[in-house]
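[1] Coordinates only, no sequence provided:
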């Protein structure tokens, strides 16, 4: 498993991580098997969110993780726990107020049965955000040792810059949706200065990938195997893509899932892939893509057959 440093922190993290949004109905034994398989593969970074849980309940997945794992203090120190806040299910709406951020973080601590969160992200942009409120919440959580590092999810460069007008802590992560078919944040870069074919998704003209690289913000890719039509691996809706995935899987003696993982981890931005599966075999399968050295021709071929124009 290839590892990397998270800039502005003391965290050394794997480039494949495990998201736990689908565990509430799993037994303790099933959760332990899932986590143990991840650990054996070199994955010691686990992603949560306060809204992960059935119905309108909150912190459900965090509680199930803690109940099943019963981590000792030493075991807790061996892993990185990340959670997210800001989405209110009952609406839905978004809330980046001081009260919501602090109360959510404190409930995450109770649910996860831990004294600190390694990283807490603002989950989706709150259009009514007041950066000073966010800054006050972050200052409180950092000064009390409840949260060690902060970041965002699904934020544009402009939204991050707005937060940085008040927040003093580095924003160390931006978790965004990225997969072979859902790759506008990468494809936009090669469409620059192409008449009539622009695919720019950043309103201010500065790509989120380049922005995060410049500012030392680690990108995390969620839904790495999803397309607008569901899982693309093995899907008849993506015959060309799957043909290339199968060919490269045979070349590297891995599975197509590993190749889809490697396509993301190959990028020099040092992205982390966030797995969402609850199947231990799929975790092990995906993890084998961590170190596959796809060539430039292979990487661009996958981009093309996934439906993106390469001029």
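    That came through fine. Keep in mind the model is a prediction, meaning the values are calculated, not measured.
[2] from here on, contacts and neighbour counts on C-alpha atoms
    OK.
[3] residues touching residue 138, list them.
    150, 167, 169 (CA atoms under 8 Å, 6 or more residues apart in numbering).
[4] does the most centrally placed residue in the chain sit in a helix, a strand or a coil?
    Centroid check for the chain by CA atoms, centre = their mean gives residue 220 as the closest residue, at 3.6 Å. Per DSSP: H, G, I helix; E, B strand; the rest coil, the secondary structure class of residue 220 is strand.
[5] Below is an additional structure, to be compared with the one above:
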């Protein structure tokens, strides 16, 4: 099965490895050798499992995640070339001297990209994702930032996170090279993208159809639903039926319940790319089995309806 991003980047993989957890344990200390070693083991496992795409943001642990990944690239320059690297920018975390905000001004975008490149020890980003809609964004500034970054070869493709269909269409009309990726929360636990009757936050079936019509790659953030359907700490009493079903189906497919949570997304014909947040190589190897699982229609709908907690209309 091909999916939209492969038209632009043929080596794009069905699963994307989230790198936001890198360096999380050493946020207030100098870069730890152990963190880089852990990153090396994780990326080697990703390659072995066929994952060729990395996702992170300039705001992840105040840049520590990018520093860890960049140090690994500095030590092994050829490793960078084996991955498609995408970075989010535009989300400004709360600090002592300012509140949390979104900033898609030309100045901030350009500075953020340049700082990310420096941290990551690379000359370019394969994909730049605008991390949130900015109510104060000036169209001319976005156009200026994209032109300057594209002309300098620092960014190859553009995408967005958590935007509505109207916002996505507007950016498409504004820029000479429209966005090729839309990332938003999508999972068995968050199904607004699938159910038109539910209100959306940049979600809903209209988003799904729009992306399919225009060849925009959908990426599923929080694809594992924080583990609450597969025995994780976020499990709640009302999720017991879906947890039981996942456990039973996992026994049939000889896999982890988490692999089925991902396989459910992969089964959709839109060609969704789940972003997988795994810090341990063994767990990554296990959940990546989702790429080999082909759910039947009956299994897919049973998971869907059980996760809803009520019959389909």
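    Sure, I can see it. Computed from a predicted structure; not experimentally measured.
[6] Let's see if you can find the most crowded of the contacts of residue 138 of the first structure.
    Highest neighbour count within the contacts of residue 138 of the first structure, by other CA atoms under 10 Å: residue 150, with 25 neighbours.
[7] Now do the same for residue 170 of the first structure: its match in the second structure.
    Using TM-score structural alignment as the criterion, the counterpart of residue 170 of the first structure in the second structure is residue 178.
[8] From residue 124 of the second structure, how far out is its match?
    Going from residue 178 of the second structure to residue 124 of the second structure by CA to CA, to the nearest Å gives 18 Å.
[9] Counting neighbours, go ahead and name the busier of those two.
    Set residue 178 of the second structure next to residue 124 and count neighbours by other CA under 10 Å: residue 124 wins out with 22 against 18.
[10] Which residue in the first structure aligns with that one?
    Under the alignment (TM-score structural alignment), residue 124 of the second structure pairs with residue 116 of the first structure.
[11] distance from the helix or strand where residue 126 of the second structure lies to the first structure after superposition?
    According to DSSP states H and E, residue 126 of the second structure maps onto strand 125-130. Superposing on the first structure and averaging over aligned pairs (mean CA distance after the TM-score superposition for the first structure), strand 125-130 of the second structure comes out at 0.3 Å.
[12] The alignment partner in the second structure of residue 253 of the first structure - how many residues pack around it?
    Counting by TM-score structural alignment, residue 253 of the first structure lines up with residue 254 in the second structure. Neighbours of residue 254 of the second structure under the rule other CA under 10 Å: 12.
[13] you'd agree residue 162 of the second structure is up against residue 201?
    Yes. Here residue 162 of the second structure reaches residue 201: they are 7.2 Å apart, a contact under CA atoms under 8 Å.
[14] So which of those two has more stuff around it?
    It is residue 162, of residue 162 of the second structure and residue 201, that has more neighbours when counted by other CA under 10 Å, with 19 against 14.
[15] tell me the contacts of that one?
    Applying CA under 8 Å, 6+ apart, the residues near residue 162 of the second structure are 131, 132, 133, 182, 183, 184, 185, 201, 202, 203.
[16] Could you report the neighbour count for the aligned residue in the second structure for residue 98 of the first structure?
    Taking TM-score structural alignment, the alignment pairs residue 98 of the first structure with residue 106 from the second structure. Using other CA under 10 Å, residue 106 of the second structure has 20 other residues around it.
[17] next one: residue 37 of the first structure
    Residues near residue 37 of the first structure, counting by other CA under 10 Å: 18.
[18] So it, which state does it fall into?
    Going by three-state DSSP: residue 37 of the first structure is helix.
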